[in-house]
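Student: this one's sequence-less:
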């Protein structure tokens, strides 16, 4: 650990100094979803109009806070913002001509990140929020694993922005990056990680739909539940049901999955693939 700490100190950099590494014409990749950098984004946005030109910034599933590079450069003199996966923020920015969609199939994200066939699209600078370094020298991507690791490894400069509020989420599938694999470390301002508000109460129609679906779920079924009132209602009904040995193979976790697990409904023992493991796929 002492060796890692020495390397950690050598790679420490301020957000402002990190932003100065960006050159005209660069492609900047922001971390996906909740790993979008905060302090680096603020520092980079301050460079709008300082002679920096044609810098492409790519996000994936943009969440709050709204990127400063969008807010601080509405005329796009320095920055153009792109998103691989549009959220409400991306769509609204797009309505004002402040964001463009990068069309691709999300399940191909890791192919884009790793395949040399797409080397022309790899980032010059990758920056993402991570959890604090662990004793093994690893930074965890927390709530935004996605294709962060592949993009980071194939970028010209890889920078992590440490946020002590980012939870450490293990899974054994590209959820970390080692200190030896990055170039710089920003110690961020530890802002709260964005989280969705609780799902609304289901209406009568959604309750009827959920009851119909419950009749079709057998023991040992492999499930994928989205977000919103209906998926959470189904998950809560499963938690209180007699169903057993269910599996999860999902793009995301919804709140009800926690109750399903606590009630012993999720074992993953009957899955055809990734048995005994919860698996989230892009």
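Tutor: That came through, no problem. Keep in mind that this is a model prediction, so the values were computed, not measured.
Student: CA only for contacts and neighbour counts going forward, please
Tutor: Will do.
Student: count of neighbours near residue 28?
Tutor: 23 (other CA atoms under 10 Å).
Student: where do the strands sit along the stretch 51-200 of the chain?
Tutor: 55-59, 79-83, 100-101, 125-130, 138-140, 157-162, 176-178, 184-187 (DSSP state E, counting those that start in this stretch).
Student: for these, which one ends up most surrounded?
Tutor: Mean neighbours per residue, mean count of other CA atoms under 10 Å, is largest over those for strand 125-130, with a mean of 29.
Student: now what about it, what contacts it?
Tutor: Strand 125-130 has contacts (CA atoms under 8 Å, 6 or more residues apart in numbering) with 22, 26-32, 34-38, 40, 139-142, 148, 151-152, 155-163, 166.
Student: got the angle between that strand and strand 157-162?
Tutor: Angle of strand 125-130 versus strand 157-162, following axes from the mean of the first three to the mean of the last three CA atoms, to 10 degrees, is 20 degrees.
Student: contacts only, for residue 24.
Tutor: By CA under 8 Å, 6+ apart, the residues touching residue 24 are 52, 53, 54, 55.
Student: wait, is it part of a helix?
Tutor: No: using DSSP: H, G, I helix; E, B strand; the rest coil, the secondary structure at residue 24 is coil, not a helix.
Student: residues near residue 20, how many?
Tutor: Neighbours of residue 20 (other CA under 10 Å): 12.
Student: ditto for residue 191
Tutor: Neighbourhood size, residue 191 [other CA under 10 Å]: 12.
Student: pasting the second one now:
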């Protein structure tokens, strides 16, 4: 029964693209689940469309439709989170790329509401696993940040079946009845190299690990500092996972018996995330693993939901922090670098949790020690990712500044103490000139 319906909906990628409305907003899956068959071929059919806006998040590859100037009047790539391809297009002055400010737990619903004000049709084109023959279900696999909300509200749904996509448990099931078209495209799922932490990152991680108590539920990101933190958590007990992004470092903690999820208030025994990105080894480990559930981003990243886990620890990184405690994590001046993502979501959830902690980590300097990342004031127009009134712990390789509930002068002194020694006198002078102390 389901196979017959599958065959009736099956199209070539070319035919499916040509079936799109002349004007449309096409939302694709996040990061490793972005529909590469669609994205790699869209530009070939520019003469068939009036205007196509493609919504992405954390682009994995450079695609001609947004990387080449000849397509500027036909296609646009709006993104919730910049990655190297979108940063490159923006730096080259291409107007095809634009950023969507957001809190991750509201990204899908906010954008659906916004698109309903436009006259274009809303299309979802996402990557899924092969269909289960006995039930007609596919799995969204590695991401459900906004995907399910879009599927439920789209005017058209195209599922790009990929044999390499792991089947992930949770709220990932999409039925054949929900699809208008099926295409098949077996590209390799993008993988990230494992980043080994530097000596400096290990120093930062040591301070962070000391803030994590046995029985805590953790949210941890990706990169050298988070990887270093994970390595230093091997002596902890009964940790739980409620995280936006499932990362490679968590597997080692599972296999060491550190992560049990037994002390969580929500979803005991299971790790909860809203997307996963890592190595091929991680994808194989996650495949059909009932201990890890991918849930909607609107649930996983809701600060109210996060706060229901006692002893919640949110660990995020930043580009710079000013002496008031304002955190910049996504931009350099007015130049968008990445995105807010779920940083403010998870940070706010953690500080509202019973005995929870929101941790912001960063190196004390940038550009090989030439500039301080602790600054007296951010440049005019800087995007603040975490407001000063939300900030809890700030950690560098020189220590921990606990800012929650502290006055402005107390914050200044605490942050200068964890800044690089080469910049402390200058920061103190500037703080006095600004009237902070």
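Tutor: Okay, I see it. Keep in mind that this is a model prediction, so the values were computed, not measured.
Student: neighbour-wise, which of the contacts of residue 24 of the first structure leads?
Tutor: Of all those, residue 55 has the most neighbours under the rule other CA under 10 Å, reaching 19 neighbours.
Student: how about it, what's its match in the second structure?
Tutor: By TM-score structural alignment, residue 55 of the first structure lines up with residue 52 in the second structure.
Student: wait, its match sits on residue 27?
Tutor: No: at 10.5 Å, residue 52 of the second structure does not count as touching residue 27 under the criterion of CA atoms under 8 Å.
Student: what residues does residue 188 of the first structure make contact with?
Tutor: By CA under 8 Å, 6+ apart, the contact list for residue 188 of the first structure reads 15, 38, 39, 161, 162, 163.
Student: residue 239 of the first structure and residue 198 of the first structure, how far apart?
Tutor: 18 Å (CA to CA, to the nearest Å).
Student: between these two, which one's more packed in?
Tutor: Legend: neighbour count by other CA under 10 Å for residue 239 of the first structure and residue 198, higher for residue 239 (22 against 11).
Student: where's the nearest residue to the more buried one once chain neighbours are set aside, which helix or strand?
Tutor: Spatial nearest neighbour of residue 239 of the first structure, chain neighbours left out: residue 260 (4.5 Å); criterion: CA to CA, 6 or more residues apart in numbering. Assigned by DSSP states H and E, residue 260 of the first structure falls within helix 255-262.
Student: and the next helix or strand after that helix, what does it pack onto?
Tutor: Once the chain leaves helix 255-262 of the first structure, the next helix or strand it forms, by DSSP H and E, is strand 279-280. Contacts defined by 3 or more CA pairs under 8 Å, 6 or more residues apart in numbering; DSSP states H and E place strand 279-280 of the first structure against strand 247-250.
Student: what is the burial count for the counterpart of residue 205 of the second structure in the first structure?
Tutor: Under the alignment (TM-score structural alignment), residue 205 of the second structure maps onto residue 210 of the first structure. Number of residues near residue 210 of the first structure (other CA under 10 Å) recorded here: 19.
Student: show me the contacts for the nearest residue to residue 210 of the first structure once chain neighbours are set aside.
Tutor: By the measure of CA to CA, 6+ apart, the closest residue to residue 210 of the first structure outside its immediate chain neighbours is residue 234, 5.5 Å from it. Neighbour list for residue 234 of the first structure: 210, 211, 213, 214 [criterion: CA under 8 Å, 6+ apart].
Student: quick one: the helix or strand containing the first one to the second structure mean distance?
Tutor: When secondary structure is defined using DSSP H and E, the element that contains residue 210 of the first structure is helix 204-214. Superposing on the second structure and averaging over aligned pairs (mean CA distance after the TM-score superposition for the first structure), helix 204-214 of the first structure comes out at 2.0 Å.
Student: buried residues in that helix?
Tutor: 206, 207, 210, 214 (16 or more other CA atoms under 10 Å).
Student: and the gap between the first one and residue 260 of the first structure?
Tutor: Spatial separation of residue 206 of the first structure from residue 260 of the first structure under the definition CA to CA is 19 Å.
Student: can you check the last one too?
Tutor: When CA to CA is applied, the distance between residue 214 of the first structure and residue 260 of the first structure equals 14 Å.
Student: equivalent analysis for the second one, please.
Tutor: When CA to CA is applied, the distance between residue 207 of the first structure and residue 260 of the first structure equals 18 Å.
Student: for the stretch 251-400 of the second structure, what spans make up the strands?
Tutor: Ranges of strands within the stretch 251-400 of the second structure are 271-273, 275-276, 292-294, 312-317, 320-322, 327-328, 331-332, 335-336, 357-361, 365-366, 371-372, 374-375, 393-396, 399-402, based on DSSP E, counting those that start in this stretch.
Student: wait, a strand at residue 236 of the first structure?
Tutor: No: looking at residue 236 of the first structure with three-state DSSP, it is helix, so not inside a strand.
Student: for it, what is the corresponding residue in the second structure?
Tutor: Under TM-score structural alignment, residue 236 of the first structure pairs with residue 231 in the second structure.
Student: any figure for the gap between its match and residue 217 of the second structure?
Tutor: Residue 231 of the second structure sits at a distance of 16 Å from residue 217 of the second structure (criterion: CA to CA).
Student: the two - which one has more neighbours?
Tutor: Using other CA under 10 Å as the criterion, residue 231 of the second structure and residue 217 rank with residue 217 on top: 30 against 18.
Student: for the match of residue 55 of the first structure, give me its contacts.
Tutor: Under the criterion of CA under 8 Å, 6+ apart, the neighbours of residue 52 of the second structure are 22, 23, 24, 25, 26, 74, 75, 76.
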